[in-house]
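# Let me see the structure of the following:
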Amino acid sequence: MKKVAIFGQAYKNTDRRYFDILIENLNKFNIEIIIEKDFVTILNDLGVQNLNYKTFQQNKDLDSSFDLLFTLGGDGTILNAATLVKDLKIPILGINTGRLGFLATVKKKEIENTIKSLIAKEYTIQERAVLQIASNDPNINFNGINFALNEVTIARKNSTSMIRVEAYLNDEYLTTYWSDGLVVSTPTGSTGYSLSCHGPIIMPESNNFVLTPISPHNLSARPLVVPDQTEIKLKIIGREKEFFLSLDSRVFTAPFEIELTLTKADFAIKIIQLNQQTFIRTLREKLFWGQDKRNYTS
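The predicted structure follows:
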């Protein structure tokens, strides 16, 4: 490991020392450090001094010379970091200064040991599938970022009225969801919004997507797991003029009657998983699985 990028967003003053620990341990191994420009501003506002490092601001500032990108924050920070690395194949490692952390799994107090594990190559790199979206409306350009690592969500905007989402799989009509909306998630996003709408948890290496309706009025509507090679077409119909369309944390306003096409992107986002922190262990820790006291009685 010779060169790394560091990215963060909202940052608390109480977390300053964890940034210092990260920098200190990277410097021990003479690793070149480049910090995202807006994050430097945040750190300066917190009183962090002597940030004499090169900066980057967008995808074109990065290249294959970077060994990895560290994020300081929660899962949302990793989702935004994915828009920076895009198809550059730079792996991401999240240090969790946020809350739940299904993606940002490195605990704040484990930074020093994490750097040692990285130097010793005690990790694997998971490739996480990405959803790509296209629209038949030329006025929607998604600001040049037409993909989602977690999910694509369709939701009603200014009305309590339900919306209709006509769904087609490989051009075959599936159903019309009468609901508050629809979540189409990747395996990575299966522990996000889809899960809160009673969708299934899917292992990261699974080759699937999930269609999960939001508060469906047709009670027979249930989450559906489909192969990730499926082309998903959605036509959104409602009484108002617009609905909300979100790609991970990026929210757009879109007109009704448009058609959206969702497919698997031709690139994946690489996530570093330390050998001691498996996805199954993360599920146990974050969802408190196995905590039933009957498991510990003789």
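# CA atoms for contacts and neighbours, from now on please.
Will do.
# Please list all residues in contact with residue 208.
Remark: with contacts taken as Cα atoms under 8 Å, 6 or more residues apart in numbering, residue 208 is in contact with 186-187, 225-229.
# Can I have the buried ones of those as a PyMOL selection?
For the buried members of the contacts of residue 208, the matching PyMOL selection, counting by 16 or more other Cα atoms under 10 Å, is:
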select buried, resi 186+187+225+228
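# I'd like the contacts of residue 208 written out as CSV, with secondary structure added.
Supplementary listing: the contacts of residue 208 in CSV, determined by DSSP: H, G, I helix; E, B strand; the rest coil:
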residue, secondary structure
186, coil
187, coil
225, strand
226, strand
227, strand
228, coil
229, coil
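# Now the two most distant members of the contacts of residue 208.
Across those, the longest distance by Cα to Cα is 13.4 Å; it joins 187 and 229.
# Identify each buried residue in stretch 276-285, please.
By neighbour count, with 16+ other Cα under 10 Å as the criterion, the buried positions of stretch 276-285 are residue 282.
# quick one: contacts for residue 210?
Contacts for residue 210 (Cα under 8 Å, 6+ apart) come out as 183-187, 190, 199, 223-226.
# if you set the cut-off to 7 Å instead, what comes out?
Contact analysis of residue 210 by Cα atoms under 7 Å, 6 or more residues apart in numbering lists 184-186, 223-226.
# Which secondary structure state is assigned to residue 263?
strand.
# give the contact list for it.
131-133, 230-232.
# cool, residue 202 as well?
Residue 202 is in contact with 187, 190, counting by Cα under 7 Å, 6+ apart.
# what about residue 269, neighbour count?
One way to gauge burial is a neighbour count; for residue 269, by other Cα atoms under 10 Å, it gives 23.
# A helix includes residue 81, no?
Yes. Residue 81 sits within a helix when classified using three-state DSSP.
# where do the helices sit along the stretch 101-250 of the chain?
Ranges of helices in the stretch 101-250 of the chain, per DSSP state H, counting those that start in this stretch, are 111-119, 193-196.
# ranking the ones you listed by burial, who's on top?
The highest mean neighbour count among the helices of the stretch 101-250 of the chain belongs to helix 193-196 (a mean of 19), with neighbours defined as mean count of other Cα atoms under 10 Å.
# To check against the first, give me the structure of this:
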Amino acid sequence: MKIALNGRPLTDQTKAAIQALLGELARRGAEVQINDAYGQTLQEWGVMHPFTSLYTSRADLFDADFVFSIGGDGTLLETVTHVGERRLPIVGVNTGRLGFLATIKPEEIAQTLDWLENGNYSLDERVLLHVENDRDVFEGTNFGLNDFVVTKTDRSSMIVVHTWLDGEFLNSYWADGLVISTPTGSTGYCLSVGGPVVLPRTNNFIIAPISPHNLNVRPIVVNDSSRIEVRVESRSKNCLISLDSRSKVVDDSIRFTVRKEKFGAQLVKVKGDTFLETLRSKLNWGLDIRN
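A predicted model of the protein is given here:
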């Protein structure tokens, strides 16, 4: 097997898990490539790793059979940007906290590798957002798995987010901001601002205001073939924008268009790992003495 690895800074609790994974890969004779920044972290922590090469960008990432994301959900979102249009299968190992996207436990690594070698897995295709603007704010990595968010940069005043749907005016949201989410992102920031949980393959986007001034303004679900345009009006003349884990402060003269990306992300699912099971276990559904 050819395995690429990406991860976040280690802790005393996760060091043993990473070493165990690398040991398993070495025992199985896997060809390993590690993200350059992660490789440096492993060296600093004294973790031995039998890598054959390093990669720094999508251009020099080899044709891996699987790309392992070692960390939490934020690490997996970052890994999606490393893979991009190449659509390599991503395996999420959870050494973080919640692990809604990265669902494989460290103690399940050996069993997971057995399943991968024997073809006992499925690929869960997830829709990505594509964000267009006239200044290349995200420097070529203008796609995301979870959401695109516009928020205010100061504490005192709201912003107004003027929004169009397929060229038709939708609403001017007087609020702290606006979340445009994929179904995958519906269980993230979107959920915390009152949005619905949307199953991954329902071909929808969710538009959800953050702390709207008008309480009758509610989240809306639209088809993911839609083009959503936003323009911000702010007293401070700027706003904070974020695309998954990447954020920047920009001036409010920039207009953004959000649409479905031409390619998706492929998440590896192994035995018993389903979206509904994740809902029950991660959101504590069913923890009721009547069940």
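# Any idea what the TM-score comes out to?
Once the chains are laid over each other, their TM-score by TM-score structural alignment, normalised by the length of the second structure reads 0.97; 291 aligned residues with a Cα RMSD of 1.2 Å.
# returning to what we had before: may I ask which two of the contacts of residue 263 of the first structure are separated the most?
With Cα to Cα as the measure, no two of the contacts of residue 263 of the first structure lie farther apart than 133 and 230, at 12.8 Å.
# hmm, back to that, which one of the contacts of residue 208 of the first structure is nearest to residue 283 of the first structure?
Sorting the contacts of residue 208 of the first structure by how near they are to residue 283 of the first structure, with Cα to Cα, puts residue 187 at the top with 13.5 Å.
# what's the distance between the closest one and residue 207 of the first structure?
Look at residue 187 of the first structure and residue 207 of the first structure: by Cα to Cα, to the nearest Å, they are 8 Å apart.
# do the same with residue 54 of the first structure
Taking Cα to Cα as the measure, residue 54 of the first structure and residue 207 of the first structure are separated by 38 Å.
# Same question for residue 146 of the first structure.
Per Cα to Cα, residue 146 of the first structure is found 20 Å from residue 207 of the first structure.
# same question, residue 268 of the first structure
Between residue 268 of the first structure and residue 207 of the first structure the distance, using Cα to Cα, works out to 12 Å.
# what's the most centrally placed residue in the second structure in contact with, if anything?
Relative to the mean C-alpha position of the second structure, the nearest C-alpha, by Cα atoms, centre = their mean, is the one of residue 77, at 3.2 Å. When contacts are counted by Cα under 7 Å, 6+ apart, residue 77 of the second structure is found next to 145, 244.
# what residue of the first structure matches up with it?
In the first structure, the residue equivalent to residue 77 of the second structure is residue 79, according to TM-score structural alignment.
# who touches stretch 107-126 of the second structure?
When contacts are taken as Cα under 7 Å, 6+ apart, the neighbours of stretch 107-126 of the second structure outside the stretch itself are 21, 24, 200, 264-271.
# Restrict the residues you listed to the buried ones and give me that as a PyMOL selection.
When burial is assessed using 16+ other Cα under 10 Å, the buried subset of these is captured in PyMOL by this command:
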select buried, resi 21+200+264+265+266+267+268+269+270
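# now, which of the contacts of stretch 107-126 of the second structure lie within helices?
In helices, defined here by DSSP state H, the members of the contacts of stretch 107-126 of the second structure are 21, 24.
# can you map out the strands along the stretch 1-150 of the second structure?
Under the criterion DSSP state E, counting those that start in this stretch, the stretch 1-150 of the second structure carries strands at the ranges 2-7, 31-35, 53-55, 66-71, 90-94, 122-126, 129-132, 143-144, 147-151.
# deepest of those strands, which one?
Per stretch, and counting mean count of other Cα under 10 Å, the top mean among the strands of the stretch 1-150 of the second structure goes to strand 143-144, which has a mean of 28.
# check the fit of that strand onto the first structure and give the mean distance.
In the superposition against the first structure, strand 143-144 of the second structure averages 1.2 Å from its aligned positions (mean Cα distance after the TM-score superposition for the first structure).
# now stretch 173-180 of the second structure, how far from the centre of its chain.
20 Å (Cα atoms, centre = their mean, to the nearest Å).
# Where does it end up in the first structure?
Stretch 173-180 of the second structure falls opposite residues 177-184 of the first structure when the two are matched by TM-score structural alignment.
# cool, and stretch 103-120 of the second structure?
Under TM-score structural alignment, the match for stretch 103-120 of the second structure in the first structure covers residues 105-122.
# now the end-to-end length of the matching stretch.
First-to-last residue span, stretch 105-122 of the first structure, Cα to Cα: 15 Å.
# ok, now stretch 243-253 of the second structure?
End-to-end distance for stretch 243-253 of the second structure: 18 Å, by Cα to Cα.
# what's next to it, contact-wise?
Outside of stretch 243-253 of the second structure, the residues that reach it under the criterion Cα under 7 Å, 6+ apart are 74, 77, 144-149, 232-234, 237-242.
# Any quick ChimeraX command for the buried ones out of those residues?
This is the ChimeraX syntax for the buried subset of the contacts of stretch 243-253 of the second structure, where burial follows 16+ other Cα under 10 Å:
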select :74,77,144,145,146,147,148,149,232,233,234,238,239,240,241,242
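# if I look at the counterpart of residue 210 of the first structure in the second structure, how far off is residue 53 of the second structure?
With TM-score structural alignment as the criterion, the equivalent of residue 210 of the first structure in the second structure is residue 206. Distance check for residue 206 of the second structure against residue 53 of the second structure: by Cα to Cα, it reads 40 Å.
# Please apply the same query to residue 33 of the second structure.
To residue 53 of the second structure, residue 33 of the second structure is 5 Å away according to Cα to Cα.
# and residue 215 of the second structure, what pairs with it in the first structure?
By TM-score structural alignment, residue 215 of the second structure lines up with residue 219.
# Let me know how buried its match is, in neighbour terms.
Counted by other Cα under 10 Å, the residues lying close to residue 219 of the first structure total 9.
# can you check residue 248 of the first structure too?
Using other Cα under 10 Å, residue 248 of the first structure has 20 other residues around it.
# The second structure: which residue goes with that one?
Using TM-score structural alignment, the partner of residue 248 of the first structure in the second structure is residue 244.
# Touching, residue 128 of the second structure and residue 264? I think so.
Yes. Here residue 128 of the second structure reaches residue 264: they are 5.5 Å apart, a contact under Cα atoms under 7 Å.
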